[in-house]
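Peer 1: got a predicted structure plus its sequence, pasted below:
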Amino acid sequence: MSVFVDIAPDEPQVGSSAPVAPAGKWRGRLTRAALPLLSVVVFFIVWQLVAASGIWNQTFVPYPSTVWQAFIDVSTTHDGVRGYAGYLLWEHLYMTLRRVLVGVVIGVVLGVLLGLVMGSVSWVRSVLEPWLTFLRALPPLAYFFLLVIWLGIDEAPKITLLALAALPPAAVATTAAVVAAPVGLQEAARALGASRTEVIRDVVVPSALPETFTGIRLAVGMAYSSVVAAELFNGIPGIGGLVKDASNYNNTPVVLVGIFAIGISGLVIDGLLRAIERRAVPWRGKI
């Protein structure tokens, strides 16, 4: 007796090679995009309700519309006044980003090179690691005034402060990554006749790159968190100088505009670093 099983042609069979419909993938992408947007909407609703409640004075918690008007004022020329302190918002942001870029490049380059040496030579790591930990534990204001005494109030102390803030995360991450490089791969390379330089270049560095990029992202974050401190003196034009000057006059809307400018530009920079990391280290998480 023959038994026939009727299978609907439009139902996918287990183990078949039929392509999976992309609907689930698109739903996942939409969800990932919608959740951050939803959190922003909720934040502004709560902010509006808190400001309207009257619990705090408008000096402390201004309405979102007041901050928006401050953003327009700082970004344009109005009533004969150009932006804030004679500079538009983009000019303040440009100066801050330029300082951060120079400081981060110096700090990251020195930190990565130092991390490679510390990870490769144990006695150098033993000597320098306590100093890196000491520097990393110091808040920027603790030594900024000393930098001002040594270097003056021009650009030098600002860039030096940002470089010192960026150096420890890059150095520590690179050191840890080099130390954790697969010993088996290094021994195999040596067995095949590779020199010490070739082992570092072809085995250690590619293995360390993922963690090094993490250290670079942390270094950028540390430098950005030090911007206001770096621009305490002669910081205009600059977002940190704008925030500091506006706070002297209890100008909370302008302070919030500066904070949002720092935070949003920081998100953009971190996104760019993530994109570069995906291109430069495609093997991350795959080996």
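Peer 2: It's in. Computed from a predicted structure; not experimentally measured.
Peer 1: contacts, neighbours, all on C-alpha from now
Peer 2: Noted.
Peer 1: where along the stretch 1-150 of the chain do the helices fall?
Peer 2: Taking DSSP state H, counting those that start in this stretch as the test, the helices found in the stretch 1-150 of the chain are 23-53, 64-75, 89-120, 122-137, 140-151.
Peer 1: okay, angle between the third one and helix 64-75 too, please.
Peer 2: Following axes from the mean of the first three to the mean of the last three Cα atoms, to 10 degrees, one obtains 90 degrees for the angle between helix 89-120 and helix 64-75.
Peer 1: also the first one?
Peer 2: Orientation of helix 23-53 against helix 64-75 (the same axes, to 10 degrees) gives an angle of 100 degrees.
Peer 1: give the buried residues for helix 23-53.
Peer 2: For helix 23-53, a neighbour-count test (16 or more other Cα atoms under 10 Å) marks 47-48, 51 as buried.
Peer 1: thinking again about what came up before, nearest to Lys158, out of the helices of the stretch 1-150 of the chain?
Peer 2: helix 89-120 (7.3 Å; Cα to Cα).
Peer 1: in the closest one, what's buried?
Peer 2: Within helix 89-120, the residues scored as buried using 16+ other Cα under 10 Å are 89-93, 95-97, 99-101, 103-112, 114-120.
Peer 1: show the contacting residues for the closest residue to Thr66 other than its chain neighbours.
Peer 2: Closest residue to Thr66 apart from its sequence neighbours, by Cα to Cα, 6 or more residues apart in numbering: Pro253 at 6.6 Å. Pro253 makes contact with 62, 66-67, 70, according to Cα atoms under 8 Å, 6 or more residues apart in numbering.
Peer 1: I'd like the distance between Pro253 and Phe60.
Peer 2: From Pro253 over to Phe60 the distance is 9 Å, taken as Cα to Cα, to the nearest Å.
Peer 1: kindly report the same for Phe71.
Peer 2: 17 Å.
Peer 1: second one coming, line it up with the first:
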Amino acid sequence: MSAVGMAVKAGAAAGAGSAARKRFAEALRWTALRALALAALLAGWQLVVQLELWPRALVPSPGEVWHQFVLASTVHDGVRGYSGHLLGEHLAASLRRIAQGTGWAVLFGTALGLAIGTLRPVAVVLEPAVTFLRTLPPLAYLSLLVIWFGIDESPKVWLLLIAALPPVAAATAAAVRGVPGDLLEAARALGAGRWSLLGGVVLPAALPEILTGVRIAVGVAYTSVVAAETINGVPGIGGMIRDAQRYNQTAVVLAGIITIGLSGIVLDGLLKAVERLAVPWRGRA
């Protein structure tokens, strides 16, 4: 290798190393900012408790919430977690229900959105129904689902499915309608038929917005899980919260809420990673 080539290679390596250091330093700064914000939140929470602005039974301290978190996660004095199940088991049961509900919602919602976005008669008939479902709070139809399906797993999964389906269907329909007409005309000019046009052009172009709808649907399912587990919801993080609420165990309620929030952040991060892998062209074209 010539001296010039070696110099260029060394310069490129130095530039890559400098960029990596800058990214690491930036990530470190943002992490420090988040840690500082969390510390400020905990300090403010503890100050409210110390000033006794509200009774301890209503606003427990961070330490009390952590203590209940530990108790719910371990076996202590012969008691296994909360209501006979560890916190991880409660969370796993809720995540399983969320996965089932949103899985079916993604399957049916994507198909429904494609139909609404491509077929005008279907849109005229079914789009108002999607909007109708989207405006309904989950508790409005939970009792009906219990009457129809009993108090086992079926009404919980159905509730999460109904709650999560409209965002997927609406996002898919909007994405399909937003596919550039020039792109469709070019594909037709190259001999693409209806199905190849749908699978080779429309779906790839709409995929970024569809994945955004999936993320929204998962968030809706998370916000609905407590309602879904109101009836016979133990094990389940929502059932644990409802049970603790009946006995005014505020620290347990807060521990459950924080668990839902943290697991939601983790899952949303995983969905973002999947989105980056599935549609790497997003924001670049």
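Peer 2: Structure's in. What do you need? It should be emphasised that the depicted structure is a prediction, and the values quoted were computed from it without experimental measurement.
Peer 1: neighbour count: Phe71 and Phe60 of structure 1, which is higher?
Peer 2: Ranked by neighbour count (other Cα atoms under 10 Å), Phe71 of structure 1 and Phe60 place Phe71 first, with 21 against 12.
Peer 1: map that one onto structure 2.
Peer 2: Taking TM-score structural alignment, Phe71 of structure 1 has Phe69 as its aligned residue in structure 2.
Peer 1: give me every residue that touches the nearest residue to its match once chain neighbours are set aside.
Peer 2: In this structure, Phe69 of structure 2 finds its nearest non-sequential neighbour in Ala255, 5.6 Å apart by Cα to Cα, 6+ apart. For Ala255 of structure 2, the contact set (Cα under 8 Å, 6+ apart) comprises 65-66, 68-69.
Peer 1: of these, which is the nearest to Thr212 of structure 2?
Peer 2: The closest of the contacts of Ala255 of structure 2, once distances to Thr212 of structure 2 are taken by Cα to Cα, is Phe69, at 32.4 Å.
Peer 1: ok, the closest one touching Thr250?
Peer 2: No - if you go by Cα atoms under 8 Å, Phe69 of structure 2 and Thr250 don't touch, sitting 11.8 Å apart.
Peer 1: what stretch of structure 1 does stretch 183-197 of structure 2 fall on?
Peer 2: Stretch 183-197 of structure 2 corresponds to residues 185-199 in structure 1, going by TM-score structural alignment.
Peer 1: so what would you say the end-to-end distance of stretch 176-190 of structure 1 is?
Peer 2: Taking Cα to Cα, stretch 176-190 of structure 1 runs 22 Å from one end to the other.
Peer 1: stretch 225-242 of structure 2 too?
Peer 2: Counting by Cα to Cα: the opening and closing residues of stretch 225-242 of structure 2 are 11 Å apart.
Peer 1: can you pull the buried residues of it?
Peer 2: Going by 16+ other Cα under 10 Å, stretch 225-242 of structure 2 has these buried residues: 225-231, 233-242.
Peer 1: so can I have TSV of the contacts of Pro253 of structure 1 showing distance to Val40 of structure 1 and neighbour count?
Peer 2: Listed next are the contacts of Pro253 of structure 1 as TSV, based on distance: Cα to Cα, whole Å; neighbours: other Cα atoms under 10 Å:
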residue	distance to Val40 of structure 1	neighbour count
Pro62	17	20
Thr66	18	15
Val67	16	18
Ala70	20	20
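Peer 1: closest to Ser39 of structure 1 among the residues you listed?
Peer 2: Using Cα to Cα, Val67 comes nearest to Ser39 of structure 1 of the contacts of Pro253 of structure 1, at 19.0 Å.
Peer 1: tell me who's in contact with that closest one.
Peer 2: If you count contacts by Cα under 8 Å, 6+ apart, Val67 of structure 1 has them with 253-254, 256-257.
Peer 1: turn these into CSV, columns for distance to Thr160 of structure 1.
Peer 2: CSV is the format used below for these (distance: Cα to Cα, whole Å):
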residue, distance to Thr160 of structure 1
Pro253, 30
Val254, 27
Leu256, 26
Val257, 26
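Peer 1: how about JSON lines for the residues you listed, with secondary structure and distance to Gly80 of structure 1 added?
Peer 2: Listed next are these as JSON lines, based on DSSP: H, G, I helix; E, B strand; the rest coil; distance: Cα to Cα, whole Å:
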{"residue": "Pro253", "secondary structure": "helix", "distance to Gly80 of structure 1": "20"}
{"residue": "Val254", "secondary structure": "helix", "distance to Gly80 of structure 1": "18"}
{"residue": "Leu256", "secondary structure": "helix", "distance to Gly80 of structure 1": "23"}
{"residue": "Val257", "secondary structure": "helix", "distance to Gly80 of structure 1": "21"}
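Peer 1: what lines up with the residue nearest to Phe69 of structure 2 in structure 1?
Peer 2: With TM-score structural alignment as the criterion, Ala255 of structure 2 matches Val257.
Peer 1: swap in Gly233 of structure 2?
Peer 2: In structure 1, Gly233 of structure 2 lands on Gly235 (TM-score structural alignment).
Peer 1: Val168 of structure 2 now?
Peer 2: Match for Val168 of structure 2 (TM-score structural alignment): Ala170.
Peer 1: residue contacts, its match?
Peer 2: Under the criterion of Cα under 8 Å, 6+ apart, the neighbours of Ala170 of structure 1 are 107-108, 111-112, 115, 212, 215-216, 218-219.
Peer 1: how about those, which pair is most distant?
Peer 2: Of all pairs in those, the most separated under Cα to Cα is Gly115 and Leu218 at 14.6 Å.
Peer 1: buried sites along the match of stretch 183-197 of structure 2?
Peer 2: Per 16+ other Cα under 10 Å, stretch 185-199 of structure 1 contains these buried residues: 186, 189, 199.
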